[in-house]
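In: This is a predicted model, with the sequence first.
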Amino acid sequence: MAKEKKKNELIEWIKAIFVAILLALFLRSFIFATSIVEGESMEPTLEDGERVIFNKFIYIINEPARGDIVIIERPFKNYVKRVIGLPGDTIEVKDHTLYVNKKVFNQDFLTEEALNRTGNFGPFEIPEESYFVMGDNRAISKDSRNGLGLIDREDIIGRSEFIIYPFSEWETTR
């Protein structure tokens, strides 16, 4: 009788562990994942080596919004950038000021130094199904202005939600 009870208990534990693993795989595949910030292009918002949790589900039900920090999937590495321009927008940087559709876009997430290091660009109209992204450290960022080009909607795989490592930096990224 005691052997039968232990056997049943072991089977229940195995079932519970199996369900937990399946749930973790589901969440990792379809809802949340992690990404490591590589480089200094998103400083001061995100720093090199920080690990962020990103939400994969959000863009199944919504479209990326201006200001979102997104994960962009490319064949050899993922990029973390901020959405600046949406499909149909016109982007221009003139005298260190960003204009979206001829209106000044407030970039309170940037330092004064980053604002002053943003060179002239555009005007440039963004085609449908494309997004214009920039890093917060404008002087060194590889983004839609140089190198990455426009981002197809299908290449945006999630929105950065939380910094989870290092633990001293735990906070939302939005």
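Out: Everything's here; your move.

In: From now on I want contacts and neighbour counts done on CA atoms only, so please keep to that.
Out: OK.

In: residue ranges for the helices of this structure, please.
Out: Here the chain has its helices, by DSSP state H, at 2-26, 58-61, 112-116.

In: which non-adjacent residue is nearest the most centrally placed residue in the chain?
Out: In the chain, the C-alpha nearest the mean C-alpha coordinate belongs to Val70, at 2.4 Å (Cα atoms, centre = their mean). Nearest non-adjacent residue to Val70, counting by Cα to Cα, 6 or more residues apart in numbering: Arg159, 4.4 Å away.

In: what about versus this one:
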Amino acid sequence: MSNVADKTETKQNSFVELISVIVQALLLALVIRTLLFQPFSIPSGSMRPTLLEGDYLFVSKFAYGYSNASIPFSPDLFSGRIWSDNPERGDVAVFKHPTSNVDYIKRVIGLPGDRIQVRDGQLFINGDAVPRELVGALDDVDVTEQNRPVDVYEETLPNGVKYTTLDLSPQTSGDNTREFTVPEGHYFMMGDNRDNSNDSRFGVGFVPLENFVGRANIVFFSIAGGASPLEIWRWPTELRLDRFFKSASK
């Protein structure tokens, strides 16, 4: 009888240890996701050609400090940010939409107090044109979503940050805007796919600092064709190996 009891107790202890390991692993994952890095998948084409649907990237949660937006499910625990650091012009950042609370990813273009305007497709910051150079035409439907060549421009922000944008059409509603003055504590965000981005020119509006989730750092996985990473049988044809470990902001 004692041997049976000992075996039963051993099994029970092993089960308790297994549960303990699982709980500890989940808690560790929660801490890492909340305080350090959060995986994020690109939901739309608004950041093409920099980021594509099917890109999976890490978002640095500590880059701007912590707010309710940084915590899973955004519980209303406190106001403002803890250990706050300001986003820099040119950062690609994940933030909560000011009204819908949905995660968005765009590029920081305007800082508090800036005046932002687009005229004939040219970006102006505080009345000065942002240098914009045509670098070629891209004919790759996986990148542009267009079955034709699309003009690609390189912009250089006042702080020297360079990135490329798509120009799908020379005359769209986003190519000529009013002048926006960014309020204190807010930021003006734009997608690199300038003619196909719902950003601060339109429904997003100015983004409060406390809505920032984190800064996009690096693409760690990418798959084309609308495939799920779990569809391993599609990897040979759909994986974008050239995008693995690519910067998420260039």
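Out: Ah, there it is. Keep in mind that this is a model prediction, so the values were computed, not measured.

In: residue contacts, the residue opposite the residue nearest to the centre of the first structure in the second structure once aligned?
Out: Using TM-score structural alignment, the partner of Val70 of the first structure in the second structure is Ala93. Listed by Cα atoms under 8 Å, 6 or more residues apart in numbering, the contact partners of Ala93 of the second structure are 59, 105-108, 212-216.

In: and the two most separated of those residues?
Out: For the contacts of Ala93 of the second structure, the farthest-apart pair by Cα to Cα is Val59 and Val108; their separation is 14.8 Å.

In: Just give me the neighbour total for the aligned residue in the first structure for Leu57 of the second structure.
Out: Mapped onto the first structure by TM-score structural alignment, Leu57 of the second structure lines up with Val52. Using other Cα atoms under 10 Å, Val52 of the first structure has 25 neighbouring residues.

In: residue contacts, Val52 of the first structure?
Out: Applying Cα under 8 Å, 6+ apart to Val52 of the first structure gives the contacts 34-37, 160-165.

In: Please pull up the equivalent of the residue nearest to Val70 of the first structure in the second structure.
Out: Aligned partner of Arg159 of the first structure by TM-score structural alignment: Arg215.

In: cool, and Leu110 of the first structure?
Out: So, by TM-score structural alignment, Leu110 of the first structure is matched to Thr164.

In: quick one: which of the helices of the first structure is nearest Leu98 of the first structure?
Out: helix 112-116 (8.9 Å).

In: Show me which residues of that closest one are buried.
Out: 114-115 (16 or more other Cα atoms under 10 Å).

In: Could you find the closest non-adjacent residue to the match of Leu57 of the second structure?
Out: Sequence neighbours aside, Ile163 is the residue nearest to Val52 of the first structure in space, at 4.4 Å (criterion: Cα to Cα, 6+ apart).

In: can you check Pro170 of the second structure too?
Out: Closest residue in space to Pro170 of the second structure, ignoring its immediate chain neighbours: Gly121 at 7.0 Å, by Cα to Cα, 6+ apart.

In: What lines up with the one you found in the first structure?
Out: Counting by TM-score structural alignment, Gly121 of the second structure lines up with His96 in the first structure.

In: again, but for Asn193 of the second structure
Out: So, by TM-score structural alignment, Asn193 of the second structure is matched to Asn137.

In: So which elements touch the lengthiest strand in the second structure?
Out: Taking DSSP state E as the criterion, the second structure has its longest strand at strand 212-222. Applying 3 or more Cα pairs under 8 Å, 6 or more residues apart in numbering; DSSP states H and E, one finds that strand 212-222 of the second structure makes contact with strand 55-60, strand 92-96, strand 246-247.

In: would a markdown table of the ones you listed with distance to Ala137 of the second structure be doable?
Out: A markdown table is the format used below for these (distance: least, Cα to Cα, whole Å):
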| stretch | distance to Ala137 of the second structure |
| --- | --- |
| strand 55-60 | 22 |
| strand 92-96 | 23 |
| strand 246-247 | 21 |
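
In: Out of those strands, the one nearest Glu179 of the second structure is which?
Out: Closest to Glu179 of the second structure of these, according to Cα to Cα: strand 92-96, at 22.3 Å.

In: quick revisit: check the helices of the first structure for me and report the most buried one.
Out: Highest mean neighbour count of the helices of the first structure: helix 112-116, a mean of 15 (counted as mean count of other Cα atoms under 10 Å).

In: separation between the residue nearest to the match of Asn193 of the second structure when sequence neighbours are not counted and Val19 of the first structure?
Out: Excluding the flanking residues, the one nearest Asn137 of the first structure by Cα to Cα, 6+ apart is Ser41, at 4.9 Å. Relative to Val19 of the first structure, Ser41 of the first structure is positioned 40 Å away (Cα to Cα, to the nearest Å).

In: swap in Val93 of the first structure?
Out: The spacing between Val93 of the first structure and Val19 of the first structure, counted by Cα to Cα, is 52 Å.
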